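K.L.:
Please find the sequence and the predicted model below.
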Amino acid sequence: MKRADGPRHAWWYLAERWLLVLAALALVAGLFEPGVMTQRPLVDHIVVLDVTQSMNVTDERIDGEPVSRLAFAKHALRQSLLRLPCGSKVGWAVFTEYRALLLLSPIEVCANLKELRSTLAQIDARMAWSGNSEIAKGLHSAIGIAKLLPDKPSLVFVTDGQEAPPLNPHYRPAFDDKPGDVLGLIVGVGDLRPSPIPKTDPDGRPLGFWRADEVAQTDLRSQGRNASVRSEGMVKDAAGGNAPTLGATPGSEHLSALRESYLRLLAGEQGLEFVRLQSPERLAQALTSPALARPEAARFSLAGALAAVAWALLLARYVVPLLFRRRASRTGLKTRVS
C-alpha cells in the first residue's frame, strides 16, 4: 500500500508523469527548430584601413606594450567583431596612394567570424603600392566602393589623417560626392604628439626612420607640379581665402601625429561621424551606433528556450520530492519534540 504522506500520493504520481510528458514534448518541438520573426537593428560595414607608412608609427599600446597604429586598429576591430549582433555584416578594404581597394565584400559576422579575423590579420603595410597618402582622395574612393556594393553598406574609414604630400589649404580636390549618400565613420588613430615615421623595404624590413630631406614638406602645387590625377580640378576654399586647417606641418612632415581637426573637417563635409580610436570598447560602441543600424527582419530561434524548459521540467521532477521530504522531516521533528 502506497504512503499517502509527502509528494508520493496519487496526485504527485500524476504530476510526475505530466512533467515527463511536457519535457519530452519540449525536446521534440526543439528538434524542429521553431522560431519567430522579429525586427532587430543590424549593421553592415565596409571597413577601409589606411596601410600607408605613417600607420607604422608606434604611438599606441596594447596591454601596456607599444604597437603601431595599424596593429592597434586591427586589434580593436578584431575585438569589436565579437560585439556586433549576429546578422550584421563586415567587409575589408585598404587605402594607400589616392584610392581604396576592396579585399572582402561584407559577410555575416557570426557565421564567418574565423574568416573575418583571418583576413584582417593578413592586412599590413606591405599591401601599400605607393608611398603617397592622399586622404581626401582615398575617402572619396572608399565612398565610391560603398555606393557600388549591392546592400549600400556604411563606411568605416580608419586613418591617422596625414596627407602625403601635403595639401595646399587654398586648393583642395573637388569631388561630386553628396553628403549623406553614404553613412559611416571616420576613425582617427594615433597620438596627438608627432613621432618619427618608420621606413621599411618592400618586404616590411625596417630601414630606420624617414628624414626631413626625404619627405615632401610642402604641397605639390607650391612646387609647380600637377596633382596625382591630371583630370582632377582644384578648388579654392569657398570661405574667401580663409583656408581650413589641414594639419600640415611644413618642415616636420617626416613626423606624424593624428590630424584630428582635418579628419573632423572631412567627416563634416561628407556627412560622416568622427570618432577617435582610444579603445576597442569605444570602437564597438561607434560601430553599433543606432545612427548606422538598419532595422531588418530576423528569425529568433526558440530551440534554446524549449531546451531550457525541458531541462527545468526534468529538474522539477527530482527537486520537488526533495523539498517535500525536507518539509515532512521538519514537521516530524517538531511533532516528536512537542
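P.N.:
Perfect, thanks for sending it. Numbers count the residues shown, from 1 in each chain.
K.L.:
CA atoms for contacts and neighbours, from now on please.
P.N.:
OK.
K.L.:
Going along the chain, name the helices of this structure.
P.N.:
For the chain, the helices defined by DSSP state H cover 10-31, 69-81, 113-122, 135-148, 260-270, 280-287, 303-337.
K.L.:
Using TSV, lay out those helices together with mean neighbour count and distance to Thr58.
P.N.:
Below are those laid out as TSV (neighbours: other C-alpha atoms under 10 Å; distance: least, C-alpha to C-alpha, whole Å):
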stretch	mean neighbour count	distance to Thr58
helix 10-31	15	52
helix 69-81	22	6
helix 113-122	14	18
helix 135-148	21	20
helix 260-270	19	17
helix 280-287	18	17
helix 303-337	14	46
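K.L.:
residue contacts, Ile107?
P.N.:
Ser88, Lys89, Val90, Gly91 (C-alpha atoms under 8 Å, 6 or more residues apart in numbering).
K.L.:
ok, the first one to Val43 distance?
P.N.:
Here the distance between Ser88 and Val43 works out to 5 Å (C-alpha to C-alpha, to the nearest Å).
K.L.:
More neighbours: those two, which one.
P.N.:
Val43 (24 against 21; other C-alpha atoms under 10 Å).
K.L.:
Quick check, the more buried one in contact with Gln285.
P.N.:
No: if you go by C-alpha atoms under 8 Å, Val43 and Gln285 don't touch, sitting 11.9 Å apart.
K.L.:
tally of neighbours for Pro150?
P.N.:
With other C-alpha under 10 Å as criterion, Pro150 counts 8.
K.L.:
Could you report the distance from it to Ala267?
P.N.:
For Pro150, the distance to Ala267 equals 23 Å [C-alpha to C-alpha].
K.L.:
give the contact list for Leu149.
P.N.:
So Leu149 contacts Ser105 (C-alpha under 8 Å, 6+ apart).
K.L.:
Give me the longest strand you can find in the protein.
P.N.:
strand 99-108 (DSSP state E).
K.L.:
tell me which residues of that one are tucked away?
P.N.:
Across strand 99-108, burial judged by 16 or more other C-alpha atoms under 10 Å covers Arg99, Ala100, Leu101, Leu102, Leu103, Ser105, Pro106, Ile107, Glu108.
K.L.:
Which members of those residues are the farthest-apart pair?
P.N.:
With C-alpha to C-alpha as the measure, no two of those lie farther apart than Arg99 and Glu108, at 25.6 Å.
K.L.:
For the residue nearest to Ala23 when sequence neighbours are not counted, give me its contacts.
P.N.:
If the residues on either side of it in the chain are set aside, Ala23 comes closest to Ala310, at 4.2 Å by C-alpha to C-alpha, 6 or more residues apart in numbering. By C-alpha under 8 Å, 6+ apart, the contact list for Ala310 reads Leu22, Ala23, Ala24, Ala26, Leu27.
K.L.:
Comparison target, given below:
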Amino acid sequence: MIKIYTKLRQDTNLLLLFLTFLCLSLALINPSIPVTRNIFNYIFIVDISQSMNTKDMTVGLEKVSRIDYTKATLRKVLGRLPCESKVSIGMFAGVSVAATYTPIEVCENFSAINSTIDNLDWRSTWSGNTRIRESMVNLARLIRSFPESAQVIYFTDGEEAPKLHVFNTRDLTQFQGGNDWLLAGVGTFEGTAIPKYDNKNQLIGYWSNESFALQPGMAQISQGNIGARNDYVASGASDRYLSRLDEKYLIDLSKEIKGRYVRATDEQAVLDAMGKQKPAWRDQSQLPLRHILILFALVIFLIRFISLNKIQRFFKK
C-alpha cells in the first residue's frame, strides 16, 4: 500500500488516471446525499366583491378597476415565479373563499393559470356582502383540504360591507391558520364611487351610502343574517358611497392573524413581500452524485494532457 502511495506521488499521470478511475467507480455505485428543499406553494385569493369594480387604479395610462389591476399584477407575478413553484387561484365574496383548483406547477400550467386569471369576474360572486374577517376561517379550512399546504396572498381593498361594529366583528385573536399569510392592499386613499352593474355588466348607477349600513330591525348577532345589507342605488352624486383602500384595517387584521401586509403598488412590491414568507413546507430528498462524479472524472482525465509548462506559458502571455 505504501509503495502504491509513493508511486502515485512520484508519477502525476498515474495519479490522475487513478483519480479518474476512482470517480468512475463511485459513479457506478451512484451515491447520494440527503438535501432539504423548500417547497413554494401559493394560493392567490382575489376579492371579487363589487367594491373591487371601483376604477381608481391605472395600468399603463388606462384607468382600470381594482379587480382588473389585480389581474394585471397577478399575471406579472406569475411570469416571475421560478419553475417548480405551485399556484392556485381563488376567489372571495361574502364570507366564503373558493379555489379553482389545488396548487399546480406554474411552468407546465402557465397558460391554464393565466386563463383562470383572465376569467376572474365580479359576476361570479355568490353573495353581495363582503366579510373579510369571516373569510379567514373559511380560507384556513379550504387550505387544510389541499393535498399540500400553501401560502396565502390575499388581494383586497379591505372594504367590509356592511360596516363592522361590535356585534358583527369576529374575534380572530385565537386564530391559528393565518401564520405568514400576506394581505395585499389594492386601491387608493381618495374616495371613489363604486359602480353598480347589472348581470350583463352594464352600468346602472352607483352604490349608495345606505348600501353599507345594516338593514334596520335585523337580528345583528344572528349567524344566518350576518352582514346583510341594503341594495340601494344612489340617486345623485351626494348619495354615493365613496370607497377607498382601508389600509389601517388590513394592517391591523394582518397582525391579528399573525400575517403580513403589503400595498400592491406593483408586482415587485408583492414579490418582495412573498420573498419574506416562509416556504409552504420542506421536503427531504436524495441528491444523486453520479453526474457530478462523471464530470469530475472527465476534468481529471483531461488535465493529464495539459503539461505544467503549457499552463505557465499561457499565464505569461
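P.N.:
Thanks, I have it. Model, not experiment: these values are computed from the prediction.
K.L.:
And the helices of the first structure: which comes nearest Pro169 of the first structure?
P.N.:
helix 260-270 (10.6 Å).
K.L.:
how about that closest one, which residues of the second structure does it hit?
P.N.:
The alignment of helix 260-270 of the first structure onto the second structure (TM-score structural alignment) covers residues 247-257.
K.L.:
ok, now stretch 148-163 of the first structure?
P.N.:
Counting by TM-score structural alignment, stretch 148-163 of the first structure corresponds to residues 145-160.
K.L.:
The helix or strand harbouring Phe301 of the second structure packs against which elements?
P.N.:
Assigned by DSSP states H and E, Phe301 of the second structure belongs to helix 290-303. In terms of contacts (3 or more C-alpha pairs under 8 Å, 6 or more residues apart in numbering; DSSP states H and E), helix 290-303 of the second structure is packed against helix 12-29.
K.L.:
what angle sits between the helix it packs on and helix 290-303?
P.N.:
Using axes from the mean of the first three to the mean of the last three C-alpha atoms, to 10 degrees, the direction of helix 12-29 of the second structure lies 170 degrees away from that of helix 290-303.
K.L.:
Would you indicate which residues of helix 12-29 of the second structure are buried?
P.N.:
Leu15, Leu16, Leu17, Phe18, Leu19, Thr20, Cys23, Leu24, Ala27.
K.L.:
can you list those residues in CSV and add distance to Val35 of the second structure?
P.N.:
CSV is the format used below for those (distance: C-alpha to C-alpha, whole Å):
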residue, distance to Val35 of the second structure
Leu15, 32
Leu16, 30
Leu17, 31
Phe18, 29
Leu19, 26
Thr20, 26
Cys23, 21
Leu24, 23
Ala27, 19
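K.L.:
picking up where we left off before, buried ones in the match of stretch 148-163 of the first structure, by neighbour count?
P.N.:
Ser149, Ala150, Gln151, Val152, Ile153, Tyr154, Phe155, Thr156, Asp157, Gly158, Glu159, Glu160.
K.L.:
The equivalent of Glu108 of the second structure over in the first structure - how many residues pack around it?
P.N.:
In the first structure, the residue paired with Glu108 of the second structure according to TM-score structural alignment is Ala111. Neighbour count of Ala111 of the first structure, defined by other C-alpha under 10 Å: 11.
K.L.:
State the distance from Ala111 of the first structure to Glu273 of the first structure.
P.N.:
29 Å.
K.L.:
separation between the closest residue to Gly205 of the second structure other than its chain neighbours and Gln202 of the second structure?
P.N.:
Counting by C-alpha to C-alpha, 6+ apart, Gly205 of the second structure lies nearest to Lys196, which is 5.2 Å off, once chain neighbours are set aside. According to C-alpha to C-alpha, Lys196 of the second structure and Gln202 of the second structure sit 8 Å apart.
K.L.:
And these two? Which one has more around it.
P.N.:
More neighbours surround Lys196 than the other of Lys196 of the second structure and Gln202, with 21 against 10 (other C-alpha under 10 Å).
K.L.:
contacting residues for the corresponding residue of the first structure for the more buried one?
P.N.:
Aligned counterpart of Lys196 of the second structure in the first structure: Lys199 (TM-score structural alignment). Neighbouring residues of Lys199 of the first structure by C-alpha under 8 Å, 6+ apart: Gln53, Pro206, Leu207, Gly208, Phe209, Trp210.
K.L.:
From these, pick the one nearest Ile186 of the first structure.
P.N.:
Scanning the contacts of Lys199 of the first structure for proximity to Ile186 of the first structure, where the rule is C-alpha to C-alpha, the winner is Gln53, at 18.6 Å.
K.L.:
List the residues that contact the closest one.
P.N.:
Gln53 of the first structure is in contact with Ala125, Gly131, Ile197, Pro198, Lys199, counting by C-alpha under 8 Å, 6+ apart.
K.L.:
now these as CSV including distance to Val215 of the first structure?
P.N.:
Converted to CSV, the contacts of Gln53 of the first structure look like this (distance: C-alpha to C-alpha, whole Å):
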residue, distance to Val215 of the first structure
Ala125, 18
Gly131, 10
Ile197, 10
Pro198, 12
Lys199, 11
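K.L.:
filter those to the buried ones?
P.N.:
The buried subset of these - by 16+ other C-alpha under 10 Å - is Ala125, Ile197, Pro198, Lys199.
K.L.:
and the second one, how far is that from Pro206 of the first structure?
P.N.:
In this case it means Ile197 of the first structure. Ile197 of the first structure is 11 Å from Pro206 of the first structure, by C-alpha to C-alpha.
K.L.:
repeat for Phe72 of the first structure
P.N.:
For Phe72 of the first structure, the distance to Pro206 of the first structure - C-alpha to C-alpha - is 19 Å.
K.L.:
With Val156 of the first structure instead?
P.N.:
Distance from Val156 of the first structure to Pro206 of the first structure, by C-alpha to C-alpha: 29 Å.
K.L.:
what's the answer for Arg325 of the first structure, then?
P.N.:
75 Å.
K.L.:
swap in Phe324 of the first structure?
P.N.:
Phe324 of the first structure is 75 Å from Pro206 of the first structure, by C-alpha to C-alpha.
K.L.:
Arg99 of the first structure now?
P.N.:
Using C-alpha to C-alpha, we find Arg99 of the first structure at a distance of 25 Å from Pro206 of the first structure.
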